[in-house]
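Q: Any chance you can model this:
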Amino acid sequence: MANGKKYFGTDGIRGEVGKGVITPEFVLRLGWAAGRVFSKQGRGKILIGKDTRISGYMFESVLEAGLAAAGCDSLMVGVIPTPAVAYLTRAFHCDAGIVISASHNPFYDNGIKFFSADGTKLPDEIEFAIEAELDKQIVTASSELLGKARRIDDAHGRYVEFCKSTSGYLNLEGLNIVLDCAHGATYDVAPKVFRELGATVQVIGVSPNGQNINEQVGSTHPAALQKAVLEHNADLGIAFDGDGDRLLMVDHQGQAVDGDELLFILAKHLKQKGKLDGGIVGTLMTNLGLEVSLKKLGLELVRANVGDRYVMEQLNERNWIVGGENSGHLVCKHVTSTGDGIVAALQVLCALRETDQTLAQAKTGMRKFPQVMINVKLAKKLDVLALPAVQEAVARAELELAESGRILLRPSGTEPVVRVMVEGEDVTQVKSVCGSLAKQVEQAVANT
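A: The predicted structure follows:
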């Protein structure tokens, strides 16, 4: 992998069930390896949660067996959002937390994510240590040292109370909301949070069957929520992804409000309250419109690499509190330790309540720039950005856009393509520049 690791990507280990490493045999070894690493300071204690995929039952069992073989105890919390595992890992003083989920991917994929004892993503050195153990033969601890497993029956209630507390127990009476839970991990807890805070709540995507997670619902398929908001004459809608760490919102007119626009609403509100110094962390894909709008507020936008891990690194380095991705993975560090769809939604609702604005009104201070992206296929592994012809083509395109646009060439981490992205004020110019640049990149690749 590009990060120098054999198995871990930017967000754990993920793939199609039954293929590659996403097999019962590998996950058993992964549980043992993690148990070995986390129990080196004594008897380890690991919290395990999952989303609604049918394969979660299988991987939950083998993970627990692997941990037990290494002498590590397991606390099982069942189906629960990924950020809930981060919170509960801290609350139960565990050595680590594990989530069985492939987030917004279809049901036939699955993966394993880890959290540290303080509810953050694992540092590189721990992931390298787990990988080192994975290459060893499993050695079962002696019988008196084997780990035990127990279920935590009140995990959902604890997380619901935590979410409510992050908003200062915001009063949502009089607010009509539609929630789309993607047939995923938020299907039970999210409606409880918003109803207990007083909102009138309509729900879709709350009937998981193990195979319908993210299927035409959730933050990656907003059409279902847009339709439901209009049908119910709701004030707004909130969609989560399969594991609950992302969100997308829909205003009363049925218009989608993405992560960049939600970041603008949060930043503007926190700035007005005197709680935001410095700026916001976005990514290479963050819309130029957000950068321009933040500048008008006297706030800086710093772009991290794509991935919430890199957003969090920049937030920690600068001691800033808010950042995220246009996909809706938002981090509110002043109230929690990781990206959390429910908590981020509540922070947006706090801003709307305190300013007495609708979602549509709150986002008007930001105009998204038109953005066009074309994928150029690669027949072989190639450092496209190092090709002189590509560098020259990018320089010419940047000259044409002048100060009114931005160009990004980004190799995909999952497909043999390079993404050519252009954004700017004029949509006609953006389309023209992107199309021309993509052809030049394609030609340069063909000539190597």
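Q: CA atoms for contacts and neighbours, from now on please.
A: Noted.
Q: for the stretch 101-250 of the chain, what spans make up the helices?
A: 124-134, 155-166, 189-196, 223-231 (DSSP state H, counting those that start in this stretch).
Q: between those, which gets nearest to Tyr57?
A: With CA to CA, the closest approach to Tyr57 among the helices of the stretch 101-250 of the chain belongs to helix 155-166: 17.8 Å.
Q: Can you point out the buried residues in that closest one?
A: Within helix 155-166, the residues scored as buried using 16 or more other CA atoms under 10 Å are Ala155, His156, Tyr159, Val160, Phe162, Cys163, Lys164, Thr166.
Q: Hmm, Arg90 and the third one touching each other?
A: No - with contact defined as CA atoms under 8 Å, Tyr159 does not reach Arg90; the gap is 11.7 Å.
Q: Would you mind saying which of the helices of the stretch 101-250 of the chain lies nearest Val322?
A: That would be helix 155-166 among those, by CA to CA, at 14.3 Å.
Q: re the thing from before, okay if I get the helices of the stretch 101-250 of the chain as a markdown table plus distance to Phe26?
A: Shown next, in a markdown table, are the helices of the stretch 101-250 of the chain (distance: least, CA to CA, whole Å):
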| stretch | distance to Phe26 |
| --- | --- |
| helix 124-134 | 9 |
| helix 155-166 | 28 |
| helix 189-196 | 31 |
| helix 223-231 | 37 |
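Q: what residue lies at the spatial centre of this structure?
A: His329 (4.1 Å; CA atoms, centre = their mean).
Q: Report the separation between the closest residue in space to that one that isn't next to it in sequence and Glu398.
A: If the residues on either side of it in the chain are set aside, His329 comes closest to Arg246, at 4.4 Å by CA to CA, 6 or more residues apart in numbering. Here the criterion is CA to CA, to the nearest Å. By it, Arg246 lies 33 Å from Glu398.
Q: Name the residues of the longest helix anywhere in the chain that are buried.
A: Scanning the chain for the longest helix, with DSSP state H as the assignment, gives helix 427-446. Neighbour-count burial for helix 427-446, with 16+ other CA under 10 Å as criterion, is recorded at 429-431, 433-435, 437-438, 440-442, 444-445.
Q: To check against the first, give me the structure of this:
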Amino acid sequence: MIKFGTGGWRAIIGDDFTRENICILAKAMADKMKAEQVADQGLVIGYDRRFLSKEAVMWSCEVLTAEGIVCHFVNRSVPTPLIMYYVMKHGYPYGMMVTASHNPALYNGIKVFTAGGRDADEVQTADIERFIGQVKPEDIRKIEYGEAVSRGLVREFYPMNEYLDDIMEKIDMEAIKQAHLRIALDPMYGVSETALSTILISGRCDFNVIHQEHDTLFGGRMPAPARDTLGLLQNFVVDKYCDLGIATDGDADRLGVIDDKGEFLHPNDILVLLYYYLKEYKKWNGPVVRNLSTTHRLDAIAKRYGEICYEVPVGFKYISAKMSETGAILGGESSGGLTVAGHINGKDGVYAASLLVEMVAVTGKKLSELIKIANGLCGERYMEERSFRFAEKDRERMLRLLFEEKGLPDMAGFQVDHVSYEDGCKVYFADDGWVSARFSGTEPLLRIFCEMRTQEEAVGMCNRWKAYLGL
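A: From the prediction side, this is the model:
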């Protein structure tokens, strides 16, 4: 089974993530490129540090080159946004990245990027799945990898410098040099260390790195920069008197931040901070985009500046598309992914981290000070997030309850303004609070998000939904 979710195809290694399925996907991509008459343009392909990632690239190349498609292979583990950047910058029709991003270590997967370095949308992924359904095992041909290299059908290269130069041209490196910042970096055993270390060294920062070695088990943790995974980084920031701590997920497209007091800054806080910085200090004009599971504090701060905050479904492709449509200067999600106008058409934890370092340098203020200022403009709100695993039989029951019967828990004490079923079920309250329930597009999880006036209200509302859905 090869099915694409909000972040590409992801599957358990040895279960559905197998050499056979990888080759089927590669053949389907070759057939699709031929049908679109872009096969002669080739594609860009890369990988992260997960188990079998490099091998999966090589297996893909063996099939793609047998179909006459030249593979431009970034031959070291690199951040996902580097592949997106290269596809965009050099006009390739497609790119592929072997990664399962922030999923547990037993997963791997493949992301597909389309022209402009964009995440493949539903139309594209449905088309890929259609071609997958037409592939017969006997139709799959291969050229041995070494032979494909010797024949020039696989061209190995390493465009890290080009990617980093582009980022550093967009960042105020002189301000960073003058600030003499002390930074702690946690790549979470992933692929961001080379990129971020190079930028921090260029900015004359004093920094230390933890969890930089290659570990396909990610130290036994989820490679996701969240409150419950960054305890060691928090301690390091406090012990070493750092100005901030930076963490990135397994493929470096998501960001986690620890402030100067050792406090975890939720991705919602980071989005509010960066929008404030872009408007107040860089004097950029334009709206902001968020997905439906992300804080409405962005709506409030945008309103303070006379701008609009647009809401889209979960999946970064929606954020990128809405930014292009509206001229937004920032787009992001509560899971730590964000992008800024003028960079790539997708999320980039390396660029986002660099912009945060610039913000601290330019403002001359601590992160703990800046978040207080930003919150003063948009007001305090409290977020509660829950994720629940479930059996397949429970999925059908919950789908029926939420989307066929359209039932809701007891909402006593709260005035419902309206309900949306655009992506999952989201209830909007009259006081701007909200709660959403939706199935993950990358794991067998039901996610409940709630933002209310108090933490107690947010926790209580999540508990109501948990009880109602029998979780």
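Q: what about Glu62 of structure 2, helix or strand, and which?
A: Using DSSP states H and E, Glu62 of structure 2 sits in helix 53-66.
Q: against structure 1, where does that helix fall?
A: When structure 1 is aligned by TM-score structural alignment, the counterpart of helix 53-66 of structure 2 is residues 56-69.
Q: quick revisit: neighbour count: Arg246 and Glu398 of structure 1, which is higher?
A: Just comparing Arg246 of structure 1 and Glu398: by other CA atoms under 10 Å the higher neighbour count belongs to Arg246, 31 against 17.
Q: Give the equivalent position in structure 2 for the more buried one.
A: By TM-score structural alignment, Arg246 of structure 1 lines up with Arg254.
Q: Structure 2: which residue goes with Ala224 of structure 1?
A: Ala224 of structure 1 maps onto Leu232 in structure 2, by TM-score structural alignment.
Q: Can you get me a residue count around its match?
A: Other residues close to Leu232 of structure 2 by other CA under 10 Å number 12.
Q: again, but for Arg304 of structure 2
A: Count around Arg304 of structure 2 with other CA under 10 Å applied: 12.
Q: Distance check, it against Asn291 of structure 2.
A: 20 Å.
Q: show me what contacts the closest residue to Leu298 of structure 2 other than its chain neighbours?
A: Spatial nearest neighbour of Leu298 of structure 2, chain neighbours left out: Val272 (5.9 Å); criterion: CA to CA, 6+ apart. Residues near Val272 of structure 2 by CA atoms under 8 Å, 6 or more residues apart in numbering: Arg297, Leu298, Ile301, Ala374, Asn375.
Q: element containing the last one?
A: For Asn375 of structure 2, the element it lies in under DSSP H and E is helix 367-378.
Q: Return the residues in contact with Ala223 of structure 1.
A: By CA under 8 Å, 6+ apart, the residues touching Ala223 of structure 1 are Val217.
Q: Distance of it relative to Val77 of structure 1?
A: Counting by CA to CA, the gap from Ala223 of structure 1 to Val77 of structure 1 is 32 Å.
Q: before we move on, what about Asn209 of structure 1?
A: Taking CA to CA, one finds Asn209 of structure 1 at 19 Å from Val77 of structure 1.
Q: what about the two, which has more around it?
A: More crowded of Asn209 of structure 1 and Val77, by other CA under 10 Å: Val77, with 20 against 12.
Q: Let me know the secondary structure of the more buried one.
A: Secondary structure assignment for Val77 of structure 1 (DSSP: H, G, I helix; E, B strand; the rest coil): strand.
Q: same question, Tyr275 of structure 2
A: Secondary structure of Tyr275 of structure 2, per three-state DSSP, is helix.
Q: right, and the helix or strand after the longest helix along structure 2?
A: If you go by DSSP H, structure 2 has its longest helix at helix 19-35. Sequence order places strand 43-47 as the next helix or strand after helix 19-35 of structure 2, per DSSP H and E.
Q: ok and that next one relative to helix 19-35, angle-wise?
A: 160 degrees (axes from the mean of the first three to the mean of the last three CA atoms, to 10 degrees).
Q: now for strand 43-47 of structure 2, which elements pack on it?
A: helix 53-66, strand 71-74, helix 80-90, strand 94-98 (3 or more CA pairs under 8 Å, 6 or more residues apart in numbering; DSSP states H and E).
Q: once aligned to structure 1, how far is the longest one on average?
A: It stands for helix 53-66 of structure 2. Helix 53-66 of structure 2, aligned to structure 1 and superposed, deviates on average by 1.1 Å (mean CA distance after the TM-score superposition for structure 1).
Q: same deal with the last one?
A: Strand 94-98 of structure 2 differs from its equivalent in structure 1 by a mean of 1.0 Å after superposition (mean CA distance after the TM-score superposition for structure 1).
Q: now that strand: which residue numbers in structure 1?
A: Using TM-score structural alignment, strand 94-98 of structure 2 pairs with 96-100 in structure 1.
Q: gap between that stretch and the chain center?
A: 15 Å (CA atoms, centre = their mean, to the nearest Å).
Q: ok, and what's touching that stretch?
A: 38, 45-51, 56, 59-60, 82, 85-86, 89, 110-117, 119.
Q: now do stretch 285-305 of structure 1
A: 260-261, 264, 267-268, 277-284, 306, 310-311, 314, 325-326, 365-369, 371, 405-406, 423-424.
Q: What ranges does the stretch 151-300 of structure 2 have for its strands?
A: Per DSSP state E, counting those that start in this stretch, the stretch 151-300 of structure 2 carries strands over the ranges 154-157, 182-186, 206-209, 244-248, 255-258, 264-265, 288-291.
Q: Would you convert those into CSV that also reports mean neighbour count and distance to Gly407 of structure 2?
A: Listed next are those as CSV, based on neighbours: other CA atoms under 10 Å; distance: least, CA to CA, whole Å:
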stretch, mean neighbour count, distance to Gly407 of structure 2
strand 154-157, 16, 54
strand 182-186, 23, 43
strand 206-209, 16, 49
strand 244-248, 30, 38
strand 255-258, 29, 35
strand 264-265, 19, 34
strand 288-291, 27, 23
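Q: Out of these, which gets nearest to Phe131 of structure 2?
A: strand 154-157 (23.2 Å).
Q: before we move on, the earlier item: need the winner for burial among the helices and strands packed on strand 43-47 of structure 2.
A: strand 94-98 (a mean of 28; mean count of other CA atoms under 10 Å).
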